[in-house]
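Enquirer: quick one: sequence plus predicted model below, questions after.
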Amino acid sequence: MDGAAVSAMVREAEQAFGSLDILVNNAGIQHVAPIEEFSDDKWEAIIRINLLAAFYAIKAALPGMKARKWGRIINTASVHALVASPFKSAYVSAKHGITGLTKTVALEAAQDGVTVNAIAPGYVWTPLVEKQIPDTMKARGMTEEQVKHDVLLAAQPTKEFVTVEELAALALFLCLDSAKQITGTTLPMDGGWTAQ
C-alpha cells in the first residue's frame, strides 16, 4: 500500500462513477504477539493498511465532496479504538489513530456538508478475526474454543459476534440525510463491551 496507489484508486472511482460521495475505509489486517516479539515489518504493515490507507483515501476524496457540498466518510475502527487488549499493540495504536483522524477531518469538513464518523465494532466473525486465532492460541497457550469464548467474546456481554449485516445497516444509516448532524463520532457496536 502506498499513497499514490490509494489516490489513484479514488480518482478511478470518480472517473468511473462521476463522483465519489461515500467513502468507507474498511481495510484491515491484524497480528497478535507480545510487543517484545512484535516484528517491525508486521507493525509497519498494520499501521500502513489500518491507518495510512484511510488517511490517503480521505485526502484524495474530500476535495470533491467539499466541492459538491455533500459527502459521507465512514471509517471502520474497532472497539480497539476505544479500549486496548494485550498482544495487539500495532492494531490498537492504528485504531486509536483512526478515531483521531475521524474527529479531525469531521471538524475540517463540518461546514461543507460532509460527515465523518467511525464505527467501532466488537468482534465480528470475519477472516481477519479467524486468522488471529492461531497466534492467540500460541501466545496464550489456549485451544481454539478457549480463544473464542475466553478471549474474543470475553468482553462482549452479549457473548455473540457482531454480524456484517448489522454493521452494514449502521453504515447505511450514517449515509442518510437524517444523520447529517452525526459527525466526528465513533459509534461502538460491541455487544456492550465499552459499557463495562
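Expert: Received the coordinates, thanks.
Enquirer: please count neighbours and contacts with C-alpha atoms only from this point.
Expert: OK.
Enquirer: mind listing what's buried along stretch 13-24?
Expert: Within stretch 13-24, the residues that count as buried by 16 or more other C-alpha atoms under 10 Å are 19-24.
Enquirer: with secondary structure added, can I get those residues in TSV?
Expert: Below are the buried residues of stretch 13-24 laid out as TSV (DSSP: H, G, I helix; E, B strand; the rest coil):
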residue	secondary structure
Ser19	coil
Leu20	coil
Asp21	coil
Ile22	strand
Leu23	strand
Val24	strand
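Enquirer: contacts for the longest strand along the chain, please.
Expert: Using DSSP state E, we find that the single longest strand of the chain is strand 114-121. Defining contact as C-alpha atoms under 8 Å, 6 or more residues apart in numbering, one finds that strand 114-121 is touched by 65-66, 69-82, 98-99, 102-103, 105-106, 109, 162, 167, 171, 174, 180-190.
Enquirer: about what we covered before: what is the nearest of the buried residues of stretch 13-24 to Ala45?
Expert: Val24 (19.8 Å; C-alpha to C-alpha).
Enquirer: quick check: the gap between the nearest residue to the closest one once chain neighbours are set aside and Ala168.
Expert: Nearest residue to Val24 in three dimensions, chain neighbours excluded: Ile74, at 4.7 Å (C-alpha to C-alpha, 6 or more residues apart in numbering). Ile74 sits 11 Å away from Ala168, going by C-alpha to C-alpha, to the nearest Å.
Enquirer: any common contacting residues for the two?
Expert: Contacts common to Ile74 and Ala168, judged by C-alpha under 8 Å, 6+ apart, are absent.
Enquirer: alongside the first one, take a look at this:
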Amino acid sequence: MTSIAVVTGAGSGIGRAIALGFAARGDTVVAADLDLDAATATASASKNIHPMAVDVADRTRVDALRDQVTSALGAPDVVVNAAGWDRTDKFLNATTEFAEKVVAINYLGPVHMCSAFLPAMVDAGGGRIVNVASDAGRVGSAGETIYAGAKGGVIALTKSIAREMARHSITANCVCPGPTDTPLFAAQSESLKEALVKAIPFRRLARPDEVAAPVLFFASDAASFITGQVLSVSGGLTMAG
C-alpha cells in the first residue's frame, strides 16, 4: 500500500535522500523546502515527487503548506521533519539573533509541522511522524551548543507526541544522524571535518541515503509497533544509551 509523505528540507542532503527513498518505493511525496528551486530539482528525479515551498520557522507558511498538500493530495500518512540549519562557533560568540534562528528552524519547525498536520492524521485514523534530530542532541557537541539544545528538544518532543498520539494509531520516532556528507557539513572548516571523520570508527562520513534508510523503516508497516524511539546513525561515533 502506497503512502503520501511530506518531507521538509527535501531540497538537499538528508531530506532529499529521504524524499527519493519514498518515491523509489512508489509513495507520493511532497518535497518541501525553503528553496523551491532545490525542491523542484529533487522532484525532477521522480514523477512521484511534488515540490512545494515552506519556511518551517513560520507557522503561517506551514499552515499554507498543509492546505496545499491536503487540497492537492489529501491528508498525509507520513510527515518527516528533516529541515535543519546551524553554524559552528563557540557558545559565547552566539548572538540572540543566531540563537533564535537555530531554535526557530530546528525545534519550532517540527513543532509547527506536527501541530499543523496531526489533526488530519488523527481524523484519518493513523499515521507516522519521523523527526530527524542529531546525535548532538543526545550527547552534546562543542561548537554546536544551541543546535544541540534544539535537537535535544526534538527528541523530547518526539517522545511526548508518541505518548499522546498512540491512542490515535500514530507513531512518532526520531533518527539522529552523526556527521553526514551534506552541504551543511561541507560548510564546516577543514580542520573540524578532518577531526570528525577521524573520530568515527568507520573513518568516513555517513551517506544521506544511509540516514534515509531508518527514516523509511520508521514510516513503514514493519515499524507499526514502534514508537517514541531514538536511533543513532553515526558509524559508532556516539554509542548513546
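Expert: Yep, it's here. Predicted model, so just to flag it, every value in this text is computed and none were measured.
Enquirer: quick revisit: so the longest strand of the first structure matches what in the second structure?
Expert: The aligned range for strand 114-121 of the first structure in the second structure is 170-177, by TM-score structural alignment.
Enquirer: wait, Val24 of the first structure touches Thr76, no?
Expert: Yes - if you go by C-alpha atoms under 8 Å, Val24 of the first structure and Thr76 touch, sitting 7.3 Å apart.
Enquirer: OK, contacts around the residue in the second structure that Lys148 of the first structure lines up against?
Expert: Matched to the second structure by TM-score structural alignment, Lys148 of the first structure sits across from Lys193. Contacts of Lys193 of the second structure were listed using C-alpha under 8 Å, 6+ apart, and they are 185-186.
Enquirer: quick one, which of Ile74 and Ala168 of the first structure is more surrounded?
Expert: Ile74 (25 against 11; other C-alpha atoms under 10 Å).
Enquirer: quick one: map that one onto the second structure.
Expert: For Ile74 of the first structure, the residue aligned by TM-score structural alignment is Val130.
Enquirer: tell me if that match really is in a strand.
Expert: Yes - counting by three-state DSSP, Val130 of the second structure is located in a strand.
Enquirer: what separates it from Leu36 of the second structure, distance-wise?
Expert: Counting by C-alpha to C-alpha - Val130 of the second structure and Leu36 of the second structure are separated by 22 Å.
Enquirer: got it, and Gly152 of the second structure?
Expert: With C-alpha to C-alpha as the criterion, Gly152 of the second structure and Leu36 of the second structure are 28 Å apart.
Enquirer: which of these two has more neighbours?
Expert: Gly152 (22 against 17).
Enquirer: enumerate every residue touching the residue mapped onto that one from the first structure.
Expert: Per TM-score structural alignment, the equivalent position to Gly152 of the second structure in the first structure is His96. Applying C-alpha under 8 Å, 6+ apart to His96 of the first structure gives the contacts 80-82.
Enquirer: just the buried members of those residues?
Expert: 80-81.
Enquirer: ok, of the contacts of His96 of the first structure, which one's closest to Ile58 of the first structure?
Expert: Ala81 (18.3 Å).
Enquirer: one step back: sort out which of the contacts of strand 114-121 of the first structure are in strands and list them.
Expert: Those of these lying in strands (DSSP E): 71-76, 186-189.
Enquirer: packing partners for the strand or helix carrying Ile58 of the first structure?
Expert: Element membership for Ile58 of the first structure, per DSSP states H and E: helix 53-68. Applying 3 or more C-alpha pairs under 8 Å, 6 or more residues apart in numbering; DSSP states H and E, we find helix 53-68 of the first structure packed against helix 3-17, strand 22-25, strand 71-76.
Enquirer: distance to Phe38 of the first structure added to those, as TSV?
Expert: Below are these laid out as TSV (distance: least, C-alpha to C-alpha, whole Å):
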stretch	distance to Phe38 of the first structure
helix 3-17	25
strand 22-25	25
strand 71-76	24
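Enquirer: tell me which of these lies nearest to Lys42 of the first structure.
Expert: helix 3-17 (18.6 Å).
Enquirer: in the second structure, which residue range corresponds to that closest one?
Expert: Helix 3-17 of the first structure maps onto residues 59-73 of the second structure, going by TM-score structural alignment.
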